[in-house]
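Q: Sequence and computational prediction follow.
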Amino acid sequence: MLQSGDIAPAFSLPDADMEIFDLASVAGKHNVVLYFYPRDKTPGCTRQAADFSDHDDEFARYDCIVVGVSPDDCLTHAEFRDQEGLSIRLLSDSDTEVCRLYNVWHEREVDGMKKMGVRRSTFVIDKQGRIRHALYDVTPRGHAAAVFELVKELEPQHAKRNRQE
């Protein structure tokens, strides 16, 4: 499993508009909250995406981009985004390559049957591309607010003072 201090594995994935998001392209410019979730349009995933969207402006004030990743395709992401009024980018990992890269694709038991699925996980990645926080098996309720507190810690002290003035 990836841990705090590891270099975030590089990847490129299409978003709901079929535009490519390349993690390497934001290096040096933005912090990234990269969260993995099982499926669009389920109660927990909807809550999590809506909460991140509700705080999107706050994350942006700290030079932070929030992106969600699931195995759903781009069209499903677009429908989900539009139905729920989401502002964050949703990335399609339909072949689960990036889920495997981040070690969040695992076997789980559902209704007595074993099947593969996404382990709900979040990675806070700094501008240098280093994982600062790796959170596994997260609960959707209140997660976005907790992650925002972690993002605020990434900013140097002098910048925090300037923001308060």
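A: That came in fine, so what should we check first? As the structure is a prediction and not an experimental result, all values here were calculated from the model.
Q: contacts and neighbour counts: CA atoms only from here.
A: Noted.
Q: This structure: helices as residue ranges?
A: If DSSP state H is used as the criterion, the helices of the chain fall at 43-54, 56-61, 74-84, 97-101, 143-152, 157-164.
Q: Find the nearest non-adjacent residue to residue 130, please.
A: Closest residue in space to residue 130, ignoring its immediate chain neighbours: residue 7 at 4.4 Å, by CA to CA, 6 or more residues apart in numbering.
Q: try this one side by side with the last:
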Amino acid sequence: MLETGSPVPDIVLEDTDGQAVRLSDYQGNHAVLIYFMRSMSCPVCNRHVHDLIRRRDELAADNVRVLVAVPEDRHAAAEWKARRQIPFPVLTGRRGTPHEMIGLSRKVFGSLQQSGTILLDPDGIIRHAHGATMPTNAYDRKAITAAVQALGTRA
């Protein structure tokens, strides 16, 4: 898993339209919060995404862009995004999963995909990084809120 205080590697993901999304594209402009879902069918992960949706105005006021990364393929991600009316970009991996790219690997004999969150400041430095095998532990709202407030990026 990526570590707090380190620069984010230039990871290239793909949105549901098939367009390349580089995390470096956000540098200098916005902080970025990426939520890595265990799977689109995970009810706990879906509740976390809905919390992000409820908080989107608050996060936007803090100049934070939200991205949701899923381990499934682009076509399945596009269907899920449309069906659930997700207002954020939903990202998949171009080669492998987004999770593998940041070190959120499968645990317990390869059967459970880890989930987690990463907050990047506008300079591309990781200000919050948290992953967990159990999705109930992967989204720490209080820690995310504290990390966002520490950025001091309110627009």
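A: Received the coordinates, thanks. None of these values were measured; they are calculated from a predicted model.
Q: so which of the helices of the first structure gets nearest residue 91 of the first structure?
A: In terms of CA to CA, the element of the helices of the first structure nearest to residue 91 of the first structure is helix 74-84, at 7.3 Å.
Q: still on that earlier bit, and the residue nearest to residue 130 of the first structure? What does it align with in the second structure?
A: Matched to the second structure by TM-score structural alignment, residue 7 of the first structure sits across from residue 7.
Q: Redo the helices of the first structure as a markdown table? Include mean neighbour count and distance to residue 115 of the first structure.
A: A markdown table is the format used below for the helices of the first structure (neighbours: other CA atoms under 10 Å; distance: least, CA to CA, whole Å):
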| stretch | mean neighbour count | distance to residue 115 of the first structure |
| --- | --- | --- |
| helix 43-54 | 20 | 19 |
| helix 56-61 | 16 | 33 |
| helix 74-84 | 17 | 21 |
| helix 97-101 | 17 | 15 |
| helix 143-152 | 17 | 25 |
| helix 157-164 | 9 | 45 |
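Q: okay, those helices in CSV with distance to residue 37 of the first structure next?
A: Below are the helices of the first structure laid out as CSV (distance: least, CA to CA, whole Å):
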stretch, distance to residue 37 of the first structure
helix 43-54, 6
helix 56-61, 18
helix 74-84, 12
helix 97-101, 10
helix 143-152, 12
helix 157-164, 31
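Q: Can you tell me how far the spatially most central residue of the second structure is from residue 115 of the second structure?
A: Central residue of the second structure (CA atoms, centre = their mean): residue 34, 2.0 Å from the mean position. As judged by CA to CA, to the nearest Å, residue 34 of the second structure and residue 115 of the second structure stand 11 Å apart.
Q: Could you do residue 43 of the second structure as well?
A: 13 Å.
Q: so which of the helices of the first structure comes closest to residue 16 of the first structure?
A: Among those, the nearest to residue 16 of the first structure by CA to CA is helix 74-84 (4.5 Å).
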